[in-house]
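S.K.: 3D, please:
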Amino acid sequence: MRLAVTGAAGFVGRAVVRHLAETRPDVELVLADRAFDAPQAFETVTGDLTDPAMTQAVCRQDIDGVLHLAALPGGAAERDPGASRLANLEVPLALIEAMQGRRLVIAGSIAVFGAALPAHVDDATPPAPDSVYGTHKRMVELAFADAVRRNVLGGMVLRLPGIVARPAAAGGFGSAFLSDVFHAARSGSACTLPVAPDATSWLMSVRTCAANLAAAVLGDASQRDALTLPALRVRIGDLVAELASHGDIRAIGHVEEPAIRRSFGSYPSLATPRADALGMRHDGTLHALVETTLADI
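M.R.: Here you go, the predicted model:
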């Protein structure tokens, strides 16, 4: 099997490539991104996916499946809706068209639910995006569902929760504080969290995320409707307390910003039976999530 991974030089992309190299050496990988900062052990394709020639290179006929991870982050999308339309809508639509008859898995986002969440979220919760990023992600979900309905495409869209820990001060991510707190605890450096200790978020380690994405693209199940991945609902105060067992949290504080609290710190209970039935999983416990995350940064 020959599999192409877009956004392969990014945070999640690197984890997916590492996971596949370790667990499925029989799979031939083609890595696609704007650039790579080091030589790769696999074939690479470099360029901007908004260029039709780049899409053609990623979706050439010897590619059996594509895992699409490349995206413009939410904060950057809100600042430049036109760029978001190109990267977060038109590129996935082009991949859906080009990969007909083959397999495509797209990394979606819980941003499709918006910030005004109900008291509980499950597979029946209707999307209600309230951001440029979430709206474009929802539009891709609808286009993908129609392709599966017409039986011209296999695969699924997976709604990713907060994935930790991104590189410190990752640009364009309003949720960057969820990763920055790990780096601060590891180094003992100062970190002011923009949410109070009782704020709650849905989190997953990048290692577990990579395993879920790899299973989706290498499997044969197809889903018309997007799948929300299982995630741990984490109270931020509990996360900081757990980090205290692994590092120095004395310089970590809280100054709540209401807008950040609404968008990234008010997540309710979550049930994902459809994803669970396909073998998708979260990290199990907060302790396991923290240990895994710290081991990978």
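
S.K.: Please count neighbours and contacts with C-alpha atoms only from this point.
M.R.: OK.

S.K.: Quick check: residue 179 touching residue 166?
M.R.: Yes - contact criterion C-alpha atoms under 8 Å: residue 179 and residue 166 qualify, at 5.5 Å.

S.K.: More neighbours: these two, which one.
M.R.: Each of residue 179 and residue 166 has its neighbours counted (other C-alpha atoms under 10 Å); residue 166 has more, 25 against 19.

S.K.: can I assume the more buried one sits in a strand?
M.R.: No - read with DSSP: H, G, I helix; E, B strand; the rest coil, residue 166 is coil and lies in no strand.

S.K.: how about this one, so we can line them up?
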Amino acid sequence: MRIAVTGAGGFVGRAVVRELAARGVSDVLLVDRAFAARPSFEALAGDLADPTVFARVGQADAVLHLAALPGAAAEVDPAASRAINLDLPLSLIEAMAGRRLVLASSIAVFGGVLPRHVNDETVPVPASVYGTHKRMVELAFADAVRRGTVSGMALRLPGIVARPRGAGGFGSAFLSDIFHAARAGEPYVVPVAPEATSWLLSARAVARILVDALLSDATDGEAITLPALNIRIGTLVEALGEVGDTSGFTYAEDARRRAVFGSYPPLSTSRAEALGFRADADLDALIAAAFDG
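M.R.: Here you go, the predicted structure:
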């Protein structure tokens, strides 16, 4: 089976590549605008909007689509978000007719004001350009599954850690920067209060889930929210202090970032768990995975 992975040079993409290699998968095409290092599989450097590049991806038996414009960048440039986060996935859904497609969606579809508990029945109400475009793709994918023209699933990713420091375009970059500052023993101003809560998953854990979904025969038209640890930020800082140095950490809450990235309620993901998708075992496991890259 020929597999293609878009956005393969990105943070999550690199973790997926490692997972595919670890499982002995060999017939893989990696696609991204550029690769920082020589990939372990066949690689195609180019823009997915290029018809030649897109055609190569569309010839695969199964595609994992990770390429996206991050949320903060999407809010600044809605036209670019439409081209990258909406038009390209819609074209890919059409191109993959009769074959398998796994789409990386996002918890951004839920918007900024969440109910007291989020589960598989929670209705998405996006409140950003990024979240709206992701939700539109989810609906188009569900319709394609309903019509029987494509198989696979759309998976809503939570906060993934630890992204490279100062990850461009990600408003949630501080959730990863906390790890880097603790490891380096540097002072850091946490932009949310200690009682803020976020849904976090390590790159290693999300890569396992994405590859499981890609290699599976399961199909679900309704987007699936992935499991994650609901982490209190103060508890995370305390735990990081056990393996790094957080003595120079202080808190200065930014109300907007608290509302968007630090107000997450308890999460239930029974549909994902029924498929065998699992979050990191606990906070210590998440930290270990994040520090191991």
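
S.K.: For the stretch 101-250 of structure 1, which segments are assigned as helices?
M.R.: Along the stretch 101-250 of structure 1, the segments classed as helices by DSSP state H, counting those that start in this stretch run 132-149, 177-187, 206-218, 236-243.

S.K.: what number of residues lie near the counterpart of residue 92 of structure 2 in structure 1?
M.R.: Aligned counterpart of residue 92 of structure 2 in structure 1: residue 95 (TM-score structural alignment). For residue 95 of structure 1, the neighbour count with other C-alpha under 10 Å is 21.

S.K.: One more: residue 187 of structure 2?
M.R.: For residue 187 of structure 2, using other C-alpha under 10 Å, the count is 15.

S.K.: related to what we said a few turns ago, what's the closest of the helices of the stretch 101-250 of structure 1 to residue 281 of structure 1?
M.R.: helix 206-218 (7.1 Å; C-alpha to C-alpha).

S.K.: ok, now how distant is residue 263 of structure 2 from residue 142 of structure 2?
M.R.: 29 Å (C-alpha to C-alpha, to the nearest Å).

S.K.: Then residue 85 of structure 2?
M.R.: From residue 85 of structure 2 to residue 142 of structure 2 the distance is 16 Å (C-alpha to C-alpha).

S.K.: Which one of the two is surrounded by more residues?
M.R.: Taking neighbours as other C-alpha under 10 Å, residue 85 of structure 2 and residue 142 compare with residue 85 leading, 27 against 21.

S.K.: pretty sure the more buried one contacts residue 69?
M.R.: Yes - here residue 85 of structure 2 reaches residue 69: they are 6.4 Å apart, a contact under C-alpha under 8 Å.

S.K.: need the contact list for residue 228 of structure 2.
M.R.: 158, 199, 200, 201, 267, 278, 279, 280 (C-alpha atoms under 8 Å, 6 or more residues apart in numbering).

S.K.: aligned partner of it in structure 1?
M.R.: So, by TM-score structural alignment, residue 228 of structure 2 is matched to residue 231.

S.K.: which one is the match of residue 92 of structure 2 nearest to, not counting chain neighbours?
M.R.: Leaving aside its sequence neighbours, residue 95 of structure 1 sits nearest to residue 55 (C-alpha to C-alpha, 6 or more residues apart in numbering; 6.9 Å).

S.K.: The one you found belongs to a helix?
M.R.: Yes - judged by three-state DSSP, residue 55 of structure 1 forms part of a helix.

S.K.: Okay, it and residue 11 of structure 1: tell me how far apart.
M.R.: Relative to residue 11 of structure 1, and taking C-alpha to C-alpha, residue 55 of structure 1 is found at 21 Å.

S.K.: higher neighbour count, the two?
M.R.: residue 55 (21 against 17).

S.K.: my guess is that one contacts residue 96, does it?
M.R.: No - counting by C-alpha under 8 Å, residue 55 of structure 1 does not reach residue 96; the two are 10.5 Å apart.

S.K.: between the two, what contacts are shared?
M.R.: Joint contacts of residue 55 of structure 1 and residue 96 (C-alpha under 8 Å, 6+ apart) do not exist.

S.K.: Report the contact partners of the residue nearest to residue 98 of structure 1 when sequence neighbours are not counted.
M.R.: Distances taken as C-alpha to C-alpha, 6+ apart place residue 59 nearest to residue 98 of structure 1, at 6.3 Å, with adjacent residues excluded. Going by C-alpha under 8 Å, 6+ apart, residue 59 of structure 1 touches 4, 66, 95, 98, 99.

S.K.: my read: the second one touches residue 5, true?
M.R.: Spelled out, that is residue 66 of structure 1. Yes - if you go by C-alpha under 8 Å, residue 66 of structure 1 and residue 5 touch, sitting 5.9 Å apart.
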